[in-house]
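K.L.:
Predicted coordinates and the sequence they were generated for:
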Amino acid sequence: MRWGIRHRLEFIEFRLYWGGTVNRSDLMERFDISINQASGDLTRYQSMAPGNIRYDKSAKCYRAAPGFQPVVLTPDSDRYLAWLRLDAEGIVADAGISPADLPPFSTVPTPRRAVPPDILRAIVTAIQRRQALAVRYQSMTAAAPTDRWIEPHALAFDGFRWHARSWCRRDKVFKDFVLGRILSVSGQDPAESDPAQDAQWHQLILLEIVPHRRLSLPQRAAIERDYGMVDGYLRLTVREALLYYAERRLGLDIDPDHRSPEKQHIEIHQRIRLS
């Protein structure tokens, strides 16, 4: 089956599964195809899954049948909920669901961390070409901006903002530079550092997370289901360079003995260095 046809069949099934309806105009608008192509796609889907779809003459649309079972795609709750979040933040505008089919929803707003495109482009280019950059950077440990040479070798996201993982020529150490705090780039130079020597970046840590020790057994069971724990453990692999950010984002940077289980539902069982 050609990719274009399969993509349209997935769209039909996505609409039926999450929205309950689909019609020819949905396909025509989404894929810029003719009415004949749209009709052909719906006929093809009916032949593949005759028990999944029925035509509603009064509404002039196809509806998911009561015994609907996906045959083209595997339903993914994470994908659907992620789309709702991205739609609320204005990052995506169309995932194939009609606004009329969406449930009421809202999200906690996350401040946009401004990253000028020219700064990001310079960082990405430096990573790709193994270049050093002369930057003006505002650190939170200095009252005023400082000039320094950095040698970026990777990008990292801490859950809230993006960093350039870089060798700092001034401090002679690999560290993180917040992209939004790079005020300007004024020069390039061949990089001198070896990214393979960034031990914290390459060292992986396995975080074993468990429900808070003071939760009741039913509460622990609920947390295990909520976090998708297996045998009572949630196991996350994170780079050592990002370990602090990961623990802070999960609320694990506070001793569980100093915070009530009602506020901190999980705690760290152990950290394992992976070879």
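P.N.:
Happy to help now that I have it. Numbers count the residues shown, from 1 in each chain.
K.L.:
C-alpha only now, for contacts and for neighbours.
P.N.:
Will do.
K.L.:
now the helices: where do they sit in the stretch 1-150 of the chain?
P.N.:
3-18, 24-31, 35-48, 77-88, 117-129 (DSSP state H, counting those that start in this stretch).
K.L.:
Put this next to the previous one:
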Amino acid sequence: MKKYVKYILLKSYWEYEVSRKDLTTLFGVNEKQASNYLAEVRKTYPDAIVYDASLKRYIPGVNIEKALPSKDFQEYLNVTENKGFETYNILPSKPVIPVLLYRLIYKAINNKFSISFKYHSLNSSSTKERKVYPHSLINSGYRWHIRGWEEESQKFKDYTLSRMELEGITLVEKKDDRSNIENDTAWNNEIGIFLIPNPSLSPEKRKIIALDFNMRDGILSVFCKEALMLYTLNSYLVTDFSEKPTTNQLLAIGNLSFISKFLPSNQSK
């Protein structure tokens, strides 16, 4: 399948829209050539995409799933080259994300709208209605999250997609200047984490761990967004944040006095 054909099909499927401008931007072709690409897809795959006059762009047709050999989300990201907004992959994994949910998130992020949904939290036995203005999508390795401004708490937070109830979820076409990504200090602030072999282990084992992680002078320097620090630490299997973790953990935080101010209070002890 030609790249532009796959792009048209996957983009319309996941984002529920594709236009000539999308093609001219990504492939560097003129509008006439972009129109020819769209016409080719409509001829080769009847009713896979249809023109929506009100939106002035193409949307998925009844045969879109038949036309796609694969509807894999990672393939969509690869083909579209992550145009629009960025996604951040910490681990090479393929957690599941429902297409209808992604369409809402995509539209909310690109239009700076909010999403209203019921959320299952570990801190509560019942679901709670949330209204969030998402600005980014995060792959922590085994789950997808959105990060954005939550209206009730008036804070930037992360929400796990799998804990969001799909039934009743709605897009609220209203903007709030406070939700701008530029106001998310933790997202825009980069911090450095120094990981060292766990001091609880023997000197011989610490030498081996230093070799495993290609450490320099016994230190592995990792840089990440402050908001993604816990996800990053988890990707290195660091869940015990004490100076001397249990021997089940290979690594420890070398600059704990600095990092502790970014950790939740119940975890920095």
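P.N.:
Ah, there it is. Keep in mind that what you see is a predicted model, and the values were worked out from it rather than measured.
K.L.:
State the number of residues packed around residue 235 of structure 1.
P.N.:
Burial of residue 235 of structure 1 is recorded as 17 neighbouring residues (other CA atoms under 10 Å).
K.L.:
Could you identify which of the helices of the stretch 1-150 of structure 1 is most buried?
P.N.:
helix 3-18 (a mean of 18; mean count of other CA atoms under 10 Å).
K.L.:
which residue numbers in structure 2 go with that helix?
P.N.:
On structure 2, no counterpart of helix 3-18 of structure 1 exists by TM-score structural alignment.
K.L.:
One more: stretch 40-50 of structure 1?
P.N.:
Against structure 2, stretch 40-50 of structure 1 falls on no residues (TM-score structural alignment).
K.L.:
next one: stretch 150-164 of structure 1
P.N.:
Going by TM-score structural alignment, stretch 150-164 of structure 1 sits over residues 132-146 in structure 2.
K.L.:
Okay, strands next: where are they in the stretch 1-150 of structure 2?
P.N.:
In the stretch 1-150 of structure 2, the strands defined using DSSP state E, counting those that start in this stretch lie at 49-52, 57-60, 87-89, 114-119, 128-139, 144-150.
K.L.:
Tell me which residues of the shortest one come out buried.
P.N.:
Using 16 or more other CA atoms under 10 Å as the test for burial, strand 87-89 of structure 2 gives no buried residues.
K.L.:
Could you do the fifth one as well?
P.N.:
Neighbour counts over strand 128-139 of structure 2 (16+ other CA under 10 Å) mark 130-139 as buried.
K.L.:
Tell me the helices and strands packed up against it.
P.N.:
Identification of packing neighbours for strand 128-139 of structure 2 by 3 or more CA pairs under 8 Å, 6 or more residues apart in numbering; DSSP states H and E yields strand 87-89, helix 99-111, strand 114-119, strand 144-150.
K.L.:
would you turn those into TSV with distance to residue 78 of structure 2?
P.N.:
Below are those laid out as TSV (distance: least, CA to CA, whole Å):
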stretch	distance to residue 78 of structure 2
strand 87-89	11
helix 99-111	16
strand 114-119	26
strand 144-150	17
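K.L.:
quick one: stretch 102-111 of structure 2 to structure 1 mean distance?
P.N.:
Compared with structure 1 after the fit, stretch 102-111 of structure 2 shows a mean deviation of 1.4 Å (mean CA distance after the TM-score superposition for structure 1).
K.L.:
circling back to that earlier point, for the buried residues of strand 128-139 of structure 2, give me a markdown table that also has distance to residue 116 of structure 2.
P.N.:
Below are the buried residues of strand 128-139 of structure 2 laid out as a markdown table (distance: CA to CA, whole Å):
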| residue | distance to residue 116 of structure 2 |
| --- | --- |
| 130 | 6 |
| 131 | 4 |
| 132 | 7 |
| 133 | 9 |
| 134 | 11 |
| 135 | 14 |
| 136 | 16 |
| 137 | 16 |
| 138 | 19 |
| 139 | 21 |
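K.L.:
Out of those, flag the one nearest to residue 113 of structure 2.
P.N.:
residue 133 (5.9 Å; CA to CA).
K.L.:
Tell me the spacing between that closest one and residue 249 of structure 2.
P.N.:
Separation of residue 133 of structure 2 from residue 249 of structure 2 (CA to CA, to the nearest Å) stands at 37 Å.
K.L.:
can you check residue 77 of structure 2 too?
P.N.:
Counting by CA to CA, the gap from residue 77 of structure 2 to residue 249 of structure 2 is 33 Å.
K.L.:
Residue 106 of structure 2 now?
P.N.:
38 Å.
K.L.:
try residue 97 of structure 2
P.N.:
Applying CA to CA to residue 97 of structure 2 and residue 249 of structure 2 gives a distance of 31 Å.
K.L.:
Contacts only, for the residue nearest the centre of structure 1.
P.N.:
Nearest to the mean C-alpha position of structure 1, by CA atoms, centre = their mean, lies residue 82 at 7.8 Å. For residue 82 of structure 1, the contact set (CA atoms under 8 Å, 6 or more residues apart in numbering) is empty.
K.L.:
Isn't residue 155 of structure 2 up against residue 147?
P.N.:
No - taking CA atoms under 8 Å as the definition, residue 155 of structure 2 is not a contact partner of residue 147, at 10.4 Å.
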